[in-house]
Structure formats: structure tokens, C-alpha cells
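[1] Sequence and predicted structure are below.
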Amino acid sequence: MASVNKVILVGHLGKDPEVRYLDGNVTVCSFSLATSENYNKDGARVQHTEWHNIVMWRTLAEMAVKYLKKGKLIYIEGHLRTRNFEDRDGNRRFVTEIVGESFKLLGRPSDFNPPAKEPTETQNTDEADKNQDVDFLENNDDNDGLPF
């Protein structure tokens, strides 16, 4: 029987993506993502925030660095990966992170793009509030990796 390792999250970026370049000019970026849940405990409303470590590679990492900023809301799909390393003191450490395979910008287009110009009276203000609909997928081809 096949196994499944799939993660789907909707949350806010805790910081701007940090980019690094590895041997062979391979791009990797990482950032934290916060997801929150609300529940009642003893009659009081409680909010619990979980922080996730996200890693993206190659073209997807380049798109993340270009479009994602601290505080922005995104939808992300990926898989869990746990790795271990030895710290400076010689202790073995384990890190669990989500390897992003795709992400989608959520919110108004103005949340991700600088304003082009002031709306005129003839423009429909509802049009300005439509959700952004741009998907960014992991691209293993030699294409330019643009989402459109």
C-alpha cells in the first residue's frame, strides 16, 4: 500500500523569505508561517498559534522571494521532512519542516502589488477587492517558472 505525506496550510508569513544559493547556483528560501485556531476554554475564547518552518527550492523559491512578504496570507501545499544535524556543541538536533511544492497568494491584489494609480470614479470598487488568483507551482523543467 502506498503512503501519503501531504501538508496543506493557510496562514500568515512570520518573516520575509530568506534566500540562499547552494552549489550549482541552486536557490533555496525559508520562512516561518503562522496558523491559528480559536476555541473556548472555561468560557473564555482562546487563540492558539502554531509556527511552521517552510522551505522552498529552485524556481519556486525565487517566486516566493519575489512575491511573499511578512504578514501576507498564503495557501501552501507541500510535504513534511525531518532532518537531523549536529550543532556546535556536538549535540544531535532534529528539525521538522514543510517542503513547499506550491503556494497561492490570498487576499486582494493590492496586498501583493504596489498600487498602480488611484481609482477613478468610473472604476468599479468591487473589482479592486477581488481575490488574487495566481498559483505558484514547483517547476522541475527548464522553463522560466512563471505562473502565467
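    That came in fine, so what should we check first?

[2] going forward, measure contacts and count neighbours with C-alpha atoms only.
    Fine.

[3] which residues does the residue nearest to Gly78 when sequence neighbours are not counted contact?
    Of all residues not flanking Gly78 in the chain, Gly100 sits nearest, at 4.3 Å (Cα to Cα, 6 or more residues apart in numbering). By Cα atoms under 8 Å, 6 or more residues apart in numbering, the contact list for Gly100 reads Ile54, Val55, Met56, Trp57, Ile76, Glu77, Gly78, His79, Glu138.

[4] What count of nearby residues applies to Asp135?
    15 (other Cα atoms under 10 Å).

[5] want to compare, so here's the second one:
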Amino acid sequence: MMNSVCLVGRLTRDPELKYTGNNVAVASFSLAVNRNFKDANGERETDFINCVIWRQQAENLANWAKKGALIGITGRIQTRSYENQQGQRVYVTEVVAENFQMLESRAAREGSNANGGYNQSQQQAPSYSKNNGNPFGNSNPMDIQDSDLPF
């Protein structure tokens, strides 16, 4: 069986860092993730996904990622339940993130927000002029025979 999640989205709020009674760091946050398709009105819908991350990764996330940051996470889906103050059983489904990656610099995010979501000065195509237009350098084509392939 497999339980694996990979998400890319923007933080809807600053991560909320807390510590358990055993002094283990835990941060909760929510990611806004756009769907790949448009609705009947031609607009993309967004899912807001509750997430939690533990230990050193939680502290790192709380220190470096702020509301609006574009991040990628890997983890797993978890369901749990608890009894609220009114004695009712509450069920929670969330993503337990195991790793995260910042996908843009803070300067890029702040610059793009100040210019309506797009900052031309930070969106530059890589230059390949030194490599004769080849993004992989001056390497020659690989010499591989069909008999060398494992399939």
C-alpha cells in the first residue's frame, strides 16, 4: 500500500509553530493549491489543504516561509479524530509533510506582489551564448549503440 502526497502551493498564512509537552516542534499551515482545470466560468478553483510538519523541519518552515510563499511539500495523508468540548467526535484529514522546499526567493515573491503578480526584471531567460546555444555545454552527442541499451 502507498500513501504519498506531493503538493505545490502558496501558504495562506504564516506557519503556526508550537511545541509538545516533550518539547517537539510542530507547525501547522495551510496551502492554497490551484486545480489543473477550469470550471464552467473559465476560472481555476483552488483547494485549501491543511498540513502539519514536525521537528526541525517545522522550525525551519516557521523561520523561513511566510504567508504567500510558494513551497513544495512531500508527505502523507493522515486522518485522526478527537472529542471537542461539546463531547462531539471531530474527524480531521490533513497532510503530514515530511519535507518542504522553498520554490522562490523572498525577493522574487515581494517583487512580484508589488507589480501585480509579475516582475519582468526577475523573469529572465537563461543565456546560452557561451555554449553556442546549447544549454548543456559544449558536449558532443553521446555515442550509444542499440546493443548497449538494457531494453
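    It's in. What you see is a predicted model; the values in this text were computed from it and never measured.

[6] related to what we said a few turns ago, which one of the contacts of Gly100 of the first structure is nearest to Asp126 of the first structure?
    Ile76 (26.3 Å; Cα to Cα).

[7] Quick check: which element contains the corresponding residue of the first structure for Val92 of the second structure?
    Matched to the first structure by TM-score structural alignment, Val92 of the second structure sits across from Val95. Element membership of Val95 of the first structure, judged by DSSP states H and E, is strand 92-105.

[8] helix or strand right after that strand?
    Assigned by DSSP H and E, the successor of strand 92-105 of the first structure is helix 125-128.

[9] buried sites along that next one?
    Residues of helix 125-128 of the first structure include none that count as buried (16 or more other Cα atoms under 10 Å).

[10] try stretch 24-31 of the second structure
    Ala25, Val26, Ala27, Ser28, Phe29, Ser30, Leu31.

[11] Strand 89-102 and the host helix or strand of the third one, what's the angle between them?
    Spelled out, it's Ala27 of the second structure. Ala27 of the second structure belongs to strand 25-38 when assigned by DSSP H and E. Per axes from the mean of the first three to the mean of the last three Cα atoms, to 10 degrees, the angle that strand 25-38 of the second structure makes with strand 89-102 is 80 degrees.

[12] Grab the nearest non-local neighbour of Phe37 of the second structure.
    That would be Arg44: by Cα to Cα, 6+ apart, it lies 6.2 Å from Phe37 of the second structure.

[13] Can you find the partner of that neighbour in the first structure?
    That one, Arg44 of the second structure, aligns with Gln47 by TM-score structural alignment.

[14] quick one: its match and Ser36 touch, right?
    Yes. Gln47 of the first structure is within contact range of Ser36, at 6.6 Å (criterion: Cα atoms under 8 Å).

[15] So Pro17 of the first structure versus Asp135 of the first structure, what's the distance?
    To Asp135 of the first structure, Pro17 of the first structure is 18 Å away according to Cα to Cα, to the nearest Å.

[16] just the helices in the second structure please.
    55-64, 106-114 (DSSP state H).

[17] Now distance to Ser4 of the second structure and mean neighbour count too, for the ones you listed, in a markdown table please.
    A markdown table is the format used below for the helices of the second structure (distance: least, Cα to Cα, whole Å; neighbours: other Cα atoms under 10 Å):
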| stretch | distance to Ser4 of the second structure | mean neighbour count |
| --- | --- | --- |
| helix 55-64 | 18 | 17 |
| helix 106-114 | 28 | 15 |
